[in-house]
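Trainee: what's the 3D shape of this:
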Amino acid sequence: MARLEIKSRKMLKPSASTSDNLRILKLSLFDQLAPRSYVAILFNYLPSSTSSYDKLEKSLAETLTKFYPFAGRFGEDDDQLSIHCNDEGVEYVQTKVNADDLPEYLGQANNIESSLLDLILPVMVHMPSSPLLGVQVNVFNNGGIAIGIKVAHTIADAFTIATFVNEWAHTCLTGTMTQDNNNNLPSFGQLSSLFPARVLQLPSLPNSTDPKFVTRRFVFDALAIENLRKTIKDDSTTDDDMIKQPSRVVVVMSLIWKVLTDISSAKNGNSRNSYLGFSINLRGKLSCVPSLEHALGNYVTMAYANLEVDEARKDQLNDFVKVVGDTIRDACVAIGKASSVDDISSLTLNNQTKIIDKLLQGDKIDAYGTSSWCKLPWYEADFGWGKPFWVSPVGFNANEGAFLMDTKDGNGIQATVCLKEKDMTKFEKHLDILSSTPIVG
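Mentor: Alright, predicted model coming up:
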């Protein structure tokens, strides 16, 4: 078993104080609806002749001047609807891992679920007084480096996290922060000014009493995805390219949903209504508001696909691809037709309410969640020792569902799947999974 030694731990502050006019950041409606939890992700780097982590701390402090809310704290007297950007700092930990080989360590971590991966992540507890960002830099005996990051979901979606990490890497590599003469620098505050948080009366989800959840990683390479596409029959009655030529994300998302419904049918002795919720990035999709393609914070809306019990239902991959494709298309059409910010707010709240309603039905239906982090520049983060050889989300052992990310070559998809232990055993052995994922972790 590898041993981890903490070399230093500090509260790292931005290199320059946040200006007075930016001291309070009000949350947006989208921030308000985000889970009150941390998003955890690992960036793993092989050793190189330039491997050095001496510049990481200084460049992070400089980057925090642009991402100043990360160094703040929740306000305690306003129901956590704002961030006090008071420069209290972020949790910054440096460790030495007594293991020779980073890839071997990660292989062991996969084999024993996520306990070893959790060791190389910062320990964070979601409380009003807690840091909103934690970073842990782990150096292995051979010079390999794993950077573990946890960010409060309330202030960051996947786009925001990817933007932050790449800005930090750029600053570390070049010694300067990104400059943009077109004033398109990512910024906070735009969303809350257009979509302010409000008093909500959404139903609360009960605490889970289910058996232990486990997480596994499944890699669908380009060939596997293409082979799956070939099994999808061409529906000549539609001209929709999303159905005729489904994207990698739609194919993999649909296959995972299909396998989960197969498992449910076998377990319950019959088919049940099944729902798949997923997030849609709103950046660049709204015509009713100024361009917000670089807005930081949370800027997604939820949608869900449903497949109801029907005597004619065959539960073929086609069925799931069509339902997922139709749902994404209809959601994007509705977003594009929105004529005001109020329309978008209402759409977002209605979708959120419907998804919560499905989850509250418990064992009467099957409800799963997915999130795609594809097409984001995760593998561009070069701190000076090359690009990461593997990037992965970590620590989602709480709900049934999957996170999808690009593989390093950009052509495949890594699916991080979280299920109840017994269901995971069946998922791993399902023929559709065995035939499509030569790599299982």
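
Trainee: from now on I want contacts and neighbour counts done on CA atoms only, so please keep to that.
Mentor: Noted.

Trainee: okay, strands next: where are they in the stretch 201-350 of the chain?
Mentor: All strands of the stretch 201-350 of the chain, identified by DSSP state E, counting those that start in this stretch, fall at 213-220, 274-281, 300-307.

Trainee: residue 422: which of those is closest?
Mentor: strand 213-220 (9.0 Å; CA to CA).

Trainee: leaving out sequence neighbours, find the closest residue to residue 360.
Mentor: Distances taken as CA to CA, 6 or more residues apart in numbering place residue 205 nearest to residue 360, at 6.6 Å, with adjacent residues excluded.

Trainee: looks like the one you found contacts residue 356 (just checking).
Mentor: Yes. With contact defined as CA atoms under 8 Å, residue 205 counts as touching residue 356 (7.2 Å).

Trainee: now what about stretch 297-317, what contacts it?
Mentor: Under the criterion CA atoms under 8 Å, 6 or more residues apart in numbering, residues 28, 30-31, 34, 153-157, 160, 188, 191, 231-232, 254-255, 258, 271-283, 320, 323-324, 327-328, 331, 348, 351-352, 355 lie in contact with stretch 297-317.

Trainee: just to revisit the earlier point, which of residue 205 and residue 356 has more residues huddled nearby?
Mentor: Of the pair residue 205 and residue 356, residue 356 is the one with more neighbours under other CA atoms under 10 Å, namely 14 against 10.

Trainee: element containing that one?
Mentor: Secondary structure assignment for residue 356, by DSSP states H and E: helix 341-360.

Trainee: show me how far that helix is from its chain's centre.
Mentor: Relative to the chain's own centre, helix 341-360 is displaced by 20 Å; criterion: CA atoms, centre = their mean, to the nearest Å.

Trainee: second input sequence below; structure requested for side-by-side comparison:
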Amino acid sequence: MEEIEKFLPVEPHNGDDSDLMLGVQVNYFLDGGIAVGVCVSHKIADALSMVNFVNAWALIAREGDAAEILPPNFGLVPSLFPPTTMDLTGSEFSATLGVATREKVVTRRVVFNKENLAALKKSAEAESSRVGDPTCVEAVSAFLWKHFREASRKKFQHGSVKKTFRATHNVNLRARMNPPLPDVTFGNLWSLANTTETSPEDDDLVFQLRTSIREINAEYVEALQNGKGQSEHLRKLHECYRGEGEAEFLEFTSLCRFPIYEVDFGWGRPVWACITNLLYKNIIILMSTKCGDGIEAWITMGEEDDIYMGAGSLTPRPKL
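Mentor: Prediction:
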């Protein structure tokens, strides 16, 4: 991860207290290869906004004046989600909430190829009596959450506090609004789907995850646009990132199907696209592989959790 970060223009995860909205660094290799590192402030954009921005930039570079792009609408999101007047004094919210030190987290990349995904979907379908055709993201999420629960129970098996387990999925709100917003809508348009296990014995995790994700619907977004919904959203964020008390959380963000591998500045599509280190404990980023039929899982755990949830516990072991 330290090598990958050298391709970026700034050090990521510095508390987001910088005034820099966008940074780009172009890296040239001795063999003629090029790596483009892009950093965008999360104050103004989510992952889909960043990917769409880079695609538009590449299209203009490739086609010049002939490029036809939909210009981003920077004013739409503030009109739909007006700035809150909520007083957060004493709420423990800060720009560094949930951020860990570099020395206390470990990031691993696990690649699920086409065969891995087919096996996981088949296993998830067998364990669920209520989901007949799980998606690849659902199957991978359930698989990793299951192993996270098992690893955490081993860690706390001699403790006096009984742990419950929570999984969250960052959900893109654009398609869930009424009417839906175009994917090119620029801004931070996401919310958390919060799943708490129904019981330690219930392994139908796919159904639990799907149920909570589908609760992020048009009615939910409408509530999020008023003060009460915003308060609930912030409360869930606070619970998630504090990571204290009787609940152990695992956070998922899926970038699968984002047009990352469609970026072409004129010399062809990327050989590889990736993220860099995320200084948050218990977070998993899912990305489509270049061929489109696999998933890369970037798993960041605390050092102690990584020992319990090592790659050897992922059986059958996915390709590393």
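
Trainee: could the strands of the stretch 201-350 of structure 1 be laid out in TSV, adding mean neighbour count?
Mentor: Formatted as TSV, the strands of the stretch 201-350 of structure 1 follow (neighbours: other CA atoms under 10 Å):
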stretch	mean neighbour count
strand 213-220	21
strand 274-281	20
strand 300-307	20
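
Trainee: among those, which comes closest to residue 373 of structure 1?
Mentor: That would be, of those and by CA to CA, strand 274-281, which comes in at 9.9 Å.

Trainee: and that closest one, how far from the chain's centre?
Mentor: Mean C-alpha position of strand 274-281 of structure 1 versus that of the full chain (CA atoms, centre = their mean) differs by 13 Å.

Trainee: so it matches what in structure 2?
Mentor: Here strand 274-281 of structure 1 aligns to structure 2 at residues 165-172, judged by TM-score structural alignment.

Trainee: mean per-residue distance, that stretch to structure 1?
Mentor: Superposed on structure 1, stretch 165-172 of structure 2 shows a mean distance to its aligned partners of 1.1 Å (mean CA distance after the TM-score superposition for structure 1).

Trainee: residues in contact with that stretch: which ones?
Mentor: Stretch 165-172 of structure 2 has contacts (CA under 8 Å, 6+ apart) with 145, 149, 189-197, 209, 213, 216, 247-254.

Trainee: 7 Å instead?
Mentor: If you take CA atoms under 7 Å, 6 or more residues apart in numbering as the criterion, stretch 165-172 of structure 2 is touched by 149, 189-197, 247-253.

Trainee: ditto for stretch 119-126 of structure 2
Mentor: So stretch 119-126 of structure 2 is contacted by 131, 132, 133, 134, 136, 139, 140, 206 (CA under 7 Å, 6+ apart).

Trainee: let me know the helix or strand that residue 249 of structure 2 is in.
Mentor: strand 247-254.

Trainee: so which bit of structure 1 is the very next helix or strand once past that strand matched to?
Mentor: Following strand 247-254 of structure 2 in sequence order, the next helix or strand is strand 283-288 (DSSP H and E). Residues 401-406 of structure 1 are the counterpart of strand 283-288 of structure 2, counting by TM-score structural alignment.

Trainee: any idea how far the closest residue to residue 265 of structure 1 other than its chain neighbours is from residue 264 of structure 1?
Mentor: Excluding its sequence neighbours, the residue lying closest to residue 265 of structure 1 (CA to CA, 6+ apart) is residue 271, at 4.8 Å. Distance of residue 271 of structure 1 to residue 264 of structure 1, given as CA to CA, to the nearest Å: 7 Å.

Trainee: picking that back up, by how much does the match of strand 283-288 of structure 2 deviate from structure 2 on average?
Mentor: Mean for stretch 401-406 of structure 1 is 0.7 Å (mean CA distance after the TM-score superposition for structure 1).

Trainee: what's the local residue count around the alignment partner in structure 2 of residue 152 of structure 1?
Mentor: Matched by TM-score structural alignment, residue 152 of structure 1 corresponds to residue 41 in structure 2. Residue neighbour count, defined by other CA under 10 Å, stands at 18 for residue 41 of structure 2.

Trainee: again, but for residue 177 of structure 1
Mentor: Neighbour count for residue 177 of structure 1, taken as other CA under 10 Å: 17.

Trainee: that one is in contact with residue 169, isn't it?
Mentor: No. Residue 177 of structure 1 is beyond contact range of residue 169, at 9.4 Å (criterion: CA atoms under 7 Å).

Trainee: which residue is the nearest non-sequential neighbour of residue 49 of structure 2?
Mentor: Ranked by CA to CA, 6+ apart and with sequence neighbours excluded, the top spatial neighbour of residue 49 of structure 2 is residue 186, at 5.2 Å.

Trainee: aligned partner of that neighbour in structure 1?
Mentor: Counting by TM-score structural alignment, residue 186 of structure 2 corresponds to residue 296 in structure 1.
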